[in-house]
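Undergrad: Sequence and computational prediction follow.
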Amino acid sequence: MAAIAAILSLLLISSLTPSSNALSNNYYDKTCPDAESAITDAVRKAIGSDKTVPAALLRMHFHDCFIRGCDGSVLLNSGNNNKAEKDGPPNLSLHAFYAIDNAKKAVEAMCPGVVSCADILALAARDAVTLSGGPTWDVPKGRLDGRVSKASETVQLPAPVFNLSQLQQSFSQRGLSMNDLVALSGGHTLGFSHCSSFQNRIHNFNKTVDVDPTISPSFVRSLRSVCPAHNIVKNAGTTMDPSSTTFDNTYFKLILQGKSLFSSDQALITSQSTQKLVTKFASSQEDFYEAFVKSMIKMSSINGGQEVRKDCRVVN
């Protein structure tokens, strides 16, 4: 599996490079000036009925950009003997696609065939952060939607068990730096994780110890109460941090306390440079917000697709 992921990553590296050549903050000013407000309204309504929507939309955007660039390919449904990205193992827990559908419907009613699904997803991810108490920013727009979506390519997504070297390779192949890696990881302040994503740290860690020694003992006890060794409770898990519906810098504070969920989270303090950033963001929410915004703009500018879909779930 690792070898396949490496090969696929190399095949796609040439197309996954940040580029803002075709993107502009005022891209729809003349062709669909009310698009952003319509998208924000749709996201706000979705959050009003489900507080997990912000985390879902932010994760959805990230998972979209890391496969074929930010082209909305994660939104496509499977069909015609093709299993799409959303049905790949890392994406089975993605949800709130209806929020994007509702935003698209509203925008299409105003400006048919103008605003791409990829742009809607990028804007919705921004709104998810802002409406959760986080920063806001101007999203460069002008992405096109992709026509290809393959579940097999989702093996390229960074896994919760990755170490720092694996994370660095994954991000660098997409033109993202270690600073971007640490800043974007702060998105884990929102949301919920199933036991399967951190089970490796609290049971049978390796041949010599049962528990990852970097985890706080009290935290292990709380996690084991939710996720026993032979857990049979479907969808069991825990929130990413105690303030999981608020976008803040709690995530970084938890890493320093040994209370992060994923191996990939705790890996951020295994090098001097990344530990310095974690400490900086833990002590200054303002510094985290500033870095997060820069990295989100950079990540969301990765090259994408070829068309403006009429329906985000199917190609034209």
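TA: Yep, it's here. Residues are numbered from 1 along each chain as shown.
Undergrad: CA atoms for contacts and neighbours, from now on please.
TA: Noted.
Undergrad: Could you pull out the strands in the stretch 51-200 of the chain for me?
TA: 192-194 (DSSP state E, counting those that start in this stretch).
Undergrad: Can you list the residue ranges for helices in it?
TA: In the stretch 51-200 of the chain, the helices defined using DSSP state H, counting those that start in this stretch lie at 53-68, 97-110, 117-130, 164-172, 178-185, 199-202.
Undergrad: same question, the stretch 201-316 of the chain
TA: Using DSSP H, counting those that start in this stretch, helices in the stretch 201-316 of the chain cover 217-226, 250-256, 263-266, 272-283, 285-299.
Undergrad: Between the ones you listed, which one is closest to Ala56.
TA: Ala56 lies closest to helix 285-299 among the helices of the stretch 201-316 of the chain, at 15.7 Å (C-alpha to C-alpha).
Undergrad: That closest one to helix 117-130, inter-axis angle?
TA: 180 degrees (axes from the mean of the first three to the mean of the last three C-alpha atoms, to 10 degrees).
Undergrad: just checking, what packs against helix 285-299?
TA: helix 178-185, helix 272-283 (3 or more C-alpha pairs under 8 Å, 6 or more residues apart in numbering; DSSP states H and E).
Undergrad: Would you check the distance separating it from the middle of the chain?
TA: Here helix 285-299 is found 14 Å from its chain centre; the criterion is C-alpha atoms, centre = their mean, to the nearest Å.
Undergrad: try stretch 65-74
TA: 11 Å.
Undergrad: what about that stretch, start to end distance?
TA: 9 Å (C-alpha to C-alpha, to the nearest Å).
Undergrad: Need the helices and strands packed on helix 285-299 in CSV (columns: distance to Ile255 and mean neighbour count).
TA: Rendered in CSV, the data for these read as follows (distance: least, C-alpha to C-alpha, whole Å; neighbours: other C-alpha atoms under 10 Å):
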stretch, distance to Ile255, mean neighbour count
helix 178-185, 11, 20
helix 272-283, 8, 18
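Undergrad: could I get those as JSON lines with distance to Asn200?
TA: JSON lines is the format used below for these (distance: least, C-alpha to C-alpha, whole Å):
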{"stretch": "helix 178-185", "distance to Asn200": "19"}
{"stretch": "helix 272-283", "distance to Asn200": "22"}
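Undergrad: Now do the contacts for the nearest residue to Val161 once chain neighbours are set aside.
TA: Nearest residue to Val161, sequence neighbours excluded (C-alpha to C-alpha, 6 or more residues apart in numbering): Ser263, at 5.0 Å. Applying C-alpha atoms under 8 Å, 6 or more residues apart in numbering, we find Ser263 in contact with Pro160, Val161, Phe162, Asn163, Phe198, Arg201.
Undergrad: dropping in the other structure now:
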Amino acid sequence: MATRVALAPPMVAVASVAVLLVVCAAASVAGQGQLQVGYYNKTCPAAEQIVRNETTVAIGSSPDLAAALLRLHYHDCFVQGCDASVLLDSTPNNTAEKESLPNGSLRGFDVVARVKDQLEKACPGTVSCADILALMARDAVSLARGPSWPLEENRFLPGETMASVVAAARAAAAVVLLLAVSTTAPSADAHVVIGAYNKTCPQAEDVVLKEMTAIVAKSPDLAGAVLRLFSVDCFVGGCEGSILLDSTAGNTAEKDAALNQGVRGYEVVDAIKARLDAACPGVVSCADTLALAARDSVRLTKGPFIPLPTGRRDGNRSVAADVALNSPPPDANITDIIALFAKKFNLTAKDVAVLSGAHTIGKARCSTVSPRLYNFGGQNGASDPTLDANYTATLRGQCKPGDNATLVYLDPPTPTTFDADYYTLVAGNKGLLSTDAALLLDTTTSAYVASQANATAPATEFFADFATSFVAMSKLGALTHHNGEIRQVCSKVNPPTSSQLSNAAAVPGGLAVSLALAVVALVLKL
């Protein structure tokens, strides 16, 4: 009788793959110290998230890379251990492993290199190529709907020493310290931290990235919309989700202010928040949902990955009148704008120029540019003479007089790619908004525009600067710890609980407070 071979059930097969990967990952490596889970928690706390995000983007573009990365890790581990030797190129005096006949069809080297590049920007000299490959293989399995598991780290590259690791750790510690102290508002924002949800909702950033990947793939323009939504939130009352609140019968909220009529992306935040609450009910705030979605908007449009501190809570004030008070007046010049950013937000002229670079993606309503086309300086029919004549003609073809609804690209040549092309447009008098053109009228901002417009290398400097300024902006007025709340619905303040009402009545003046809370509850139901 022929012997029957029993096929392993899917879960057994999946578990076997995971066990094999763990065994492979623990294989001897050159000069290795003790492997441990969370090895980079202190020296590069964002390491695993960066690897996960980059691997998600790569596999999202080419699904077959999941198998390629898994195979690449196997081939590395079974020749001298998991030491990334398979990644080394041949030299005139040596033919490397990758050039051997059995390895001729290996792929994924370029993806590993891209991940390494992002990690070096975040934590220079800290994460080994061996660990990067191991983490990517683990994530490839998870992204292909397989299991995920804690992975031990601390593999060294051939030739590394503990001295080099210590030096790298010191460099990474400096980066972490910079993130911790570069607060930009005198509130509790110093307490936002990298990985705030690591214990309470470890999959939070993955959920946001997965949802944003699907959303941007379907509607690329929403990347710019979400990025703008976040900046609009941060510059009025801080990054506490106030822009998301709906108006009520007794209050007109920020989102309904005249200056915010072109703001979009609310439904994106609601969709992601629903996914987060399904995974971790009541844990992740709307403010952090928006912040992470904006961060991922940049990465998904080929911009830099930004390790972002989290832990923001949601505010409960949203007043339309606050928008104008925190925005440059219509007749403001660049000096006024820089002064406003310095006084209210503790941001520099360079920050103004760098954050303006967000206009490299997204759209603006014709109503924002029409004054430059048809009523410049209050003169009917006059156009802005500083705007390129050919560009003026193009815009007039897109935005007819009185058209307030049509959307036009901020960066027409590369409208859905986060790059430095925006600065080339501004330098050539093709900045869409008046605030874009204003950058040319200040010494500091114009110098930055010129440096980026004339840069011969890829947008490396701009990407690094944007990451720094973005993190600074993201800390503005952040509510943390017991300040604020975790909204159940991003468009509504939570109704007061019975314990809040009883606690309010128990303190001096508590009766008035409890009555006020009751009134709030009543208004919320209108």
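TA: Nice, I can see it. Note that the coordinates shown come from a computational prediction; the quantities given were computed from them, not determined experimentally.
Undergrad: that older thread, please point out which of the contacts of Ser263 of the first structure the second structure shares.
TA: Mapping those onto the second structure (both residues aligned by TM-score structural alignment, their matches' C-alpha atoms under 8 Å) leaves Phe198, Arg201 still in contact.
Undergrad: hmm, back to that, tell me which of the helices of the stretch 201-316 of the first structure lies nearest to His95 of the first structure.
TA: helix 285-299 (20.6 Å).
Undergrad: how about His95 of the first structure, what's its match in the second structure?
TA: Aligned against the second structure by TM-score structural alignment, His95 of the first structure finds its counterpart in Arg264.
Undergrad: Provide a list of residues in contact with the residue lying closest to that match once chain neighbours are set aside.
TA: Counting by C-alpha to C-alpha, 6+ apart, the nearest residue to Arg264 of the second structure once its immediate chain neighbours are dropped is Ala225, at 5.5 Å. Contact analysis of Ala225 of the second structure by C-alpha under 8 Å, 6+ apart lists Val263, Arg264, Gly265, Gly362, Lys363.
Undergrad: which residues does the aligned partner of Val107 of the first structure in the second structure contact?
TA: The alignment partner of Val107 of the first structure in the second structure, by TM-score structural alignment, is Leu276. Going by C-alpha under 8 Å, 6+ apart, Leu276 of the second structure touches Ala204, Val207, Val208, Val284.
Undergrad: Would you mind putting these into a markdown table with distance to Ala173 of the second structure and neighbour count alongside?
TA: Formatted as a markdown table, the contacts of Leu276 of the second structure follow (distance: C-alpha to C-alpha, whole Å; neighbours: other C-alpha atoms under 10 Å):
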| residue | distance to Ala173 of the second structure | neighbour count |
| --- | --- | --- |
| Ala204 | 24 | 25 |
| Val207 | 28 | 18 |
| Val208 | 27 | 24 |
| Val284 | 27 | 26 |
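Undergrad: Go ahead and confirm Tyr422 of the second structure touches Leu355.
TA: No. Counting by C-alpha atoms under 8 Å, Leu355 is not a contact partner of Tyr422 of the second structure; they are 11.4 Å apart.
Undergrad: and of the helices of the stretch 201-316 of the first structure, who's closest to Phe66 of the first structure?
TA: It's helix 285-299; of the helices of the stretch 201-316 of the first structure, that one is closest to Phe66 of the first structure (C-alpha to C-alpha) at 8.5 Å.
Undergrad: Contacts for the closest one, please.
TA: Contacts of helix 285-299 of the first structure (C-alpha under 8 Å, 6+ apart): 18, 65, 134-137, 139-140, 176, 179-180, 183-184, 186, 248-249, 280-282.
Undergrad: repeat that for 7 Å
TA: Pro18, Pro135, Trp137, Val139, Asp180, Ala183, Leu184, Asp248, Asn249, Phe281 (C-alpha atoms under 7 Å, 6 or more residues apart in numbering).
Undergrad: Once you drop chain neighbours, what's closest to the first one?
TA: Just to be clear, that refers to Pro18 of the first structure. Closest to Pro18 of the first structure by C-alpha to C-alpha, 6+ apart is Ile302, at 4.0 Å.
Undergrad: And the one you found, what's its match in the second structure?
TA: So, by TM-score structural alignment, Ile302 of the first structure is matched to Leu476.
Undergrad: isn't that match right next to Gly238, touching?
TA: Yes. With contact defined as C-alpha atoms under 7 Å, Leu476 of the second structure reaches Gly238; the gap is 4.9 Å.
Undergrad: out of these two, which sits in the more crowded spot?
TA: Between Leu476 of the second structure and Gly238, Leu476 has the larger neighbour count (other C-alpha atoms under 10 Å), namely 28 against 25.
Undergrad: Quick check: that one vs Arg396 of the second structure, distance?
TA: 37 Å.
Undergrad: among the contacts of Ala225 of the second structure, which recur in the first structure?
TA: The contacts of Ala225 of the second structure retained in the first structure, by both residues aligned by TM-score structural alignment, their matches' C-alpha under 8 Å: Val263, Arg264, Gly265, Gly362.
Undergrad: Looking at the residues you listed, state which has the most neighbours.
TA: Gly362 (26 neighbours).
Undergrad: who touches the equivalent of that residue over in the first structure in this structure?
TA: Residue correspondence to the first structure (TM-score structural alignment): Gly362 of the second structure is matched to Gly191. Listed by C-alpha under 7 Å, 6+ apart, the contact partners of Gly191 of the first structure are Thr52, Ala55, Thr239, Met240, Ser244, Thr245.
Undergrad: what number of residues lie near the residue lying closest to Gly191 of the first structure once chain neighbours are set aside?
TA: Excluding its sequence neighbours, the residue lying closest to Gly191 of the first structure (C-alpha to C-alpha, 6+ apart) is Ala55, at 4.9 Å. Counted with other C-alpha under 10 Å, the neighbours of Ala55 of the first structure add up to 27.
Undergrad: Assess the claim that Ala55 of the first structure and His188 are in contact.
TA: No. In this structure Ala55 of the first structure lies outside contact range of His188 using C-alpha under 7 Å: 8.2 Å.
Undergrad: Please report how far the match of Ile302 of the first structure lies from His191 of the second structure.
TA: In terms of C-alpha to C-alpha, Leu476 of the second structure sits 12 Å off from His191 of the second structure.
Undergrad: Perfect, I'm done here.
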